[in-house]
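Just a sequence and a predicted model for now, questions to come.
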Amino acid sequence: MQTATSARDPFDALLAARAVCPVFQPIVSLRDGRPVGFEALARGPDGSQYQTPAALFAEAAHRGVTAELDWICGVTACAEALDRGMRHAPLFLNVDPDTLGTPCPVDLLPTYERALQELDLVLEITERRGGNPASILRSVTTFRQRGGRIAIDDVGVDPFSLNMISMLAPDVIKLDRSVTQGDKPSWARTLVINSVKMEAQATGAAVLCEGIETPEHLEAARAIGATLGQGWLFGRPGRLPTAVELSADPLPRVTPYPGCASTPFAAIRDRVRTLPMSQHMLVPLCGLLEEMAQHTDAVRMLFAVVPKTTPFDEQTWMTYSHIAKRGVAVAVFGQESPAPLGAGVHVVPLPDTDPLLDERVLIAVGSHFAAAMLAHRAEPTRTCDGESQIYDAVLTYDRRIVIEALHALVSRLTSLPANAPGL
């Protein structure tokens, strides 16, 4: 007689039994070759059609249960680390962006809570495009508040990961094996390396090269400037050791951006001197940032807030559409675009009660460039040029302030604007 579990198809039975086997691969310091931590990887039951991680996660994606599988894989790895007493070595856990913000299954929650208290966890956000940026930001903030670190995985595969770097200030940036093993110069590879190095220098994040399998790959990783490495040259995935001599080079812990302000202008209200400006005076300030996005590769995200009292004209919508086609993630808050001029531009409607409607904002962010024009509607007066002065405004290039202002907009997004295809 079949039980309820055995009557299910194999994948349902796998999920119900939490039948995932964790394996672990060392992450090493390129200075002394010793481990700084271990990445947990998942395998399905031996001999099954879901034994490989590719088959396992492909089936989960097909069935819409990636988040549940992510939780099973992560908590199972934590249980193994707890059982083997590996409390001093950082444990890297992969997670899909769509999983962030979803609740941990009830039966796994006690182990996860124990892991948060006893293990040194590093959450690796994978390159797979998707996820709610606001949910990602909230989940990352909560995880860090509980002592965890953040890594961005497989950088160089999808521009989504570079945008995540700009928003999250990760502790570890992992370059994909295609970057490490690339044997031909290309502008795309160069752009990724420069972007990552700029971010690491600005925040103190560690750069890790994946896919180091030969001495030549190791030499390439060192030439890139990576301080950490991972690959078959240092060890294949296997059982977690019960004892290990860790590197003298600890993982960094980057200072995260502060909690999200209610609006971009609120992020700078008490920190930056503003000047009274008319709407006419704001136009050239916005033009400085729009030109950067339109004619250079310095900008990866361009976010604008446009009050209904100062709508975009058709030429501006065309400009933003062109910027989006260049591979920049473009979002406009507060107005609807006159189709098809806004093609490629992510439009975010705002409720009438949103305080953003009192602001005019333009934020441009890239790997080595960050700027924001932030303006808040003030009481109208008369200026020397005869116009009504209606804004207190500032143009700032302080990256930390710009990212804080950006977070106030990201908190209103349900999806990140699409941009250029991956490498």
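On my side now, so go ahead. Numbering: from 1, shown residues only.

CA only for contacts and neighbour counts going forward, please
OK.

Just the buried positions in the helix or strand harbouring Glu80, please.
Glu80 is part of helix 66-83, with elements assigned from DSSP states H and E. For helix 66-83, the neighbour count (16 or more other C-alpha atoms under 10 Å) marks 66-82 as buried.

From start to finish, how long is stretch 362-378 in a straight line?
18 Å (C-alpha to C-alpha, to the nearest Å).

what residues does that stretch touch?
Stretch 362-378 is contacted by residues 162, 166, 194-196, 198-199, 264-265, 285-286, 289, 293, 298-305, 358-361, 389-399, 402-403, 405-406 when judged by C-alpha atoms under 8 Å, 6 or more residues apart in numbering.

redo that, cut-off 7 Å
The contact list for stretch 362-378 (C-alpha atoms under 7 Å, 6 or more residues apart in numbering) reads 166, 195, 198-199, 264-265, 285-286, 289, 298-305, 358-361, 390-399, 402, 406.

Please indicate which of those residues are buried?
For the contacts of stretch 362-378, a neighbour count by 16+ other C-alpha under 10 Å gives the buried set as 166, 195, 198-199, 264-265, 285-286, 289, 298-305, 358-361, 390-396, 399, 402, 406.

Tell me which helix or strand comes right after the helix holding Glu80.
Stepping forward along the backbone from helix 66-83, the first helix or strand reached (DSSP H and E) is strand 91-95.

Report the inter-axis angle for the helix or strand following that next one versus helix 66-83.
The C-terminal neighbour of strand 91-95 among helices and strands, as given by DSSP H and E, is helix 109-118. Between helix 109-118 and helix 66-83, the angle formed by their directions is 60 degrees, by axes from the mean of the first three to the mean of the last three C-alpha atoms, to 10 degrees.

got the buried residues for helix 109-118?
Those would be Tyr112, Ala115, Glu118, for helix 109-118 by 16+ other C-alpha under 10 Å.

and the longest strand for the protein?
Here the longest strand in the chain is taken by residue count, with DSSP state E as the criterion, and it is strand 370-382.

buried stuff in that one?
Under 16+ other C-alpha under 10 Å, the buried positions of strand 370-382 are Ala370, Ala371, Ala372, Met373, Leu374, Ala375, His376, Arg377, Ala378.

Let's have those in CSV, adding distance to Leu93.
As requested, the buried residues of strand 370-382 are arranged in CSV below (distance: C-alpha to C-alpha, whole Å):
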residue, distance to Leu93
Ala370, 30
Ala371, 33
Ala372, 34
Met373, 38
Leu374, 38
Ala375, 41
His376, 42
Arg377, 45
Ala378, 48
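
Pasting the second one now:
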Amino acid sequence: MKTLIRISNAIMEKYLPDPYIFVTILTVLVLLLGVTLTDSSPLDMVTYWGGSFWSLLEFTMQMVIVLAAGHILANSTVFKKGLSAGASKIKSPGMAIIVITFVSLIACWINWGFGLVIGALFAKEIARHVKEVDYRLLIASAYSGMVIWHGGLAGSIPLSIATEGHKFADIMGVVPTNVTIFSTYNLFIVIVILFTLPLFNRWMMPKEEDTVVVNPTLLVEEKTELPKPENNFASRSERSYILTILIGMIGLTYLIYHFITKGFVLDLNVVNTIFIVLGIIFHGTPQRFLAAAQDAIKTTTGIVFQFPFYAGIMGMMTASGLAAVFSEWFVSISNEHTFYLFTFFSAGLVNFFIPSGGGQWAVQAPIMLDAATTLGADYAKTAMAIAWGDAWTNMIQPFWALPALAIAGLKARDIMGFCLFILFFSGIIISIGFLFI
């Protein structure tokens, strides 16, 4: 099996293109499929693409901030000491892989944005302390926590259908989280992955002669030179701790009020607020915070210029009916016993082209809920099958790996050989959960 993993890594490193090339290939592929499998003309597909190209601007900005703010926080002295203290307890490559996988899984179960950034930052710090660990597998393990996110506390589909007046309430009603996130089958999948994936990732460790250790230049943090202090108001205000204290108090007060009034609700905006407020506080002065921000924003290029292409693909998939074609094919080969499994598989396929949980639910829900009605299937379990499919193929979809790769200084081809086997391993566990539990 390890020979297959080595071959997989070699193939990915040689043939997997840069994520930008990948998304352009996907764009052309979806356009051709839309023309072939639906009634859409080439001009129709181009129009769908252009009309949706900027539809993810808010989400794009959220992702830019989660990555930049995570960087800012990680470059603060206090946070660096915390990460370093945790990483210093890890003494071997095997322990490094197990710990980073477990931490990433827990963090992504709480919130995917939090887990994605924290996992990559912690992995990078571990690489500073454990020189012999395979850096590719370490980052792949940090990213592998994403496989669990949609079955966790911030899962967009289960949280959406638990909200009064959601889009499909007339079909399925309001579905409480005790029959989705905290259902027996979902907890089975989460717990089994939580305690087996760290060991599986540890088992994938290459032989010593095949191990690729981190390039030391990737661990060097670039710092912006701070201007020399001057005796004027502008310079003094930039170095003022008072402004930091005031903004920090405002931010912390808001966060405390949020959690008291709404409970432990972590959406992407709240995560970003936490990162920014703590970043401001931990850097001490506005000048240090802005210098860290200047360094951090450099890592967001891939997100800024690739997410609009995925928005265009999502527009083509939705408006042409191509996503419906894929979903209906899986429904046609399903029965009352295999329906949830094939719903999961169909969602995994659609996720390649619509890597957005909310967007995918909007596209697939009408088809899958109608099929569930016909087969007498459970609506809640149908929704969770779509949710898990959306999370599952993230393992080989470079879209979501971009923030982790930017932090690590790697390319998608460096980790996807390992991620392919994580996909197979987690897919078996998820399939068992939907077939037998």
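Sure, I can see it. Predicted, not measured: the structure shown is a model, and the values here were computed from it.

What TM-score do the two superposed chains give?
After superposition, the two chains reach a TM-score of 0.22 (TM-score structural alignment, normalised by the length of the first structure), with 154 aligned residues with a C-alpha RMSD of 7.0 Å.

Could I get the full set of helices for the stretch 301-423 of the first structure?
For the stretch 301-423 of the first structure, the helices defined by DSSP state H, counting those that start in this stretch cover 314-325, 399-410.

Deepest-packed of the ones you listed, please.
Ranked by average neighbour count under the criterion mean count of other C-alpha atoms under 10 Å, the helices of the stretch 301-423 of the first structure are headed by helix 399-410 at a mean of 23.

Packing partners of that helix?
Applying 3 or more C-alpha pairs under 7 Å, 6 or more residues apart in numbering; DSSP states H and E, one finds that helix 399-410 of the first structure contacts helix 264-268, strand 370-382.

rerun at 10 Å
In terms of contacts (3 or more C-alpha pairs under 10 Å, 6 or more residues apart in numbering; DSSP states H and E), helix 399-410 of the first structure is packed against helix 133-145, helix 159-168, helix 264-268, strand 301-305, strand 329-333, strand 359-365, strand 370-382.

Which strands or helices does the third one pack on?
Helices and strands touching helix 264-268 of the first structure, as assessed by 3+ C-alpha pairs under 10 Å, 6+ apart, comprise strand 359-365, strand 370-382, strand 388-396, helix 399-410.

Ok, the fifth one next?
On a contact count with 3+ C-alpha pairs under 10 Å, 6+ apart, strand 329-333 of the first structure meets helix 159-168, strand 301-305, helix 314-325, strand 346-348, strand 359-365, helix 399-410.

again, only using 8 Å
Strand 329-333 of the first structure sits against strand 301-305, helix 314-325, strand 346-348, with contacts defined as 3 or more C-alpha pairs under 8 Å, 6 or more residues apart in numbering; DSSP states H and E.

okay, these in CSV with distance to Gln279 of the first structure next?
Putting these into CSV (distance: least, C-alpha to C-alpha, whole Å) gives the following:
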stretch, distance to Gln279 of the first structure
strand 301-305, 14
helix 314-325, 15
strand 346-348, 22
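
Looking at these, which is nearest to Ala16 of the first structure?
Proximity of these to Ala16 of the first structure was assessed by C-alpha to C-alpha; the nearest stretch is strand 346-348, lying at 39.1 Å.

one step back: between the longest strand of the first structure and helix 159-168, how big is the angle?
When the same axes, to 10 degrees is applied, the directions of strand 370-382 of the first structure and helix 159-168 differ by 60 degrees.

orientation of strand 370-382 of the first structure relative to strand 388-396 in degrees?
Computed by the same axes, to 10 degrees, the angle separating strand 370-382 of the first structure from strand 388-396 equals 160 degrees.

angle of strand 370-382 of the first structure against helix 399-410?
Here strand 370-382 of the first structure runs at an angle of 80 degrees relative to helix 399-410 (the same axes, to 10 degrees).

what's around Pro215 of the first structure, how many residues?
Pro215 of the first structure has 10 neighbours, counted by other C-alpha atoms under 10 Å.

next one: Arg138 of the first structure
Using other C-alpha under 10 Å, Arg138 of the first structure has 15 other residues around it.

What ranges does the stretch 151-300 of the first structure have for its strands?
Using DSSP state E, counting those that start in this stretch, the strands of the stretch 151-300 of the first structure run over 172-175, 206-209, 228-229, 275-278.

Ok, which of those strands comes nearest Leu137 of the first structure?
Per C-alpha to C-alpha, nearest to Leu137 of the first structure of the strands of the stretch 151-300 of the first structure: strand 172-175, 16.5 Å.

What helices and strands are in contact with the closest one?
On a contact count with 3+ C-alpha pairs under 8 Å, 6+ apart, strand 172-175 of the first structure meets strand 149-155, strand 206-209.

and Val28 of the first structure, which of those strands is closest to it?
Nearest to Val28 of the first structure among those is strand 206-209; the distance by C-alpha to C-alpha comes to 9.0 Å.

Ser237 of the second structure: neighbouring residues, count only.
So Ser237 of the second structure, with other C-alpha under 10 Å, has 14 neighbours.

quick one: contacts for it?
In this structure, Ser237 of the second structure makes contact with Leu243, Pro286, judged by C-alpha under 8 Å, 6+ apart.

What residues sit buried inside the longest helix seen in the second structure?
Counting by DSSP state H, the longest helix found in the second structure is helix 412-436. Judged by neighbour count using 16+ other C-alpha under 10 Å, the buried positions of helix 412-436 of the second structure are 412-423, 425-427, 429-431, 433-434.

ok so, going back, just send the helices of the stretch 301-423 of the first structure back as CSV, with distance to Ile173 of the first structure too.
As requested, the helices of the stretch 301-423 of the first structure are arranged in CSV below (distance: least, C-alpha to C-alpha, whole Å):
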stretch, distance to Ile173 of the first structure
helix 314-325, 26
helix 399-410, 18
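
Between the ones you listed, which one is closest to Cys209 of the first structure.
Of all these, helix 399-410 comes closest under C-alpha to C-alpha, at 25.8 Å.
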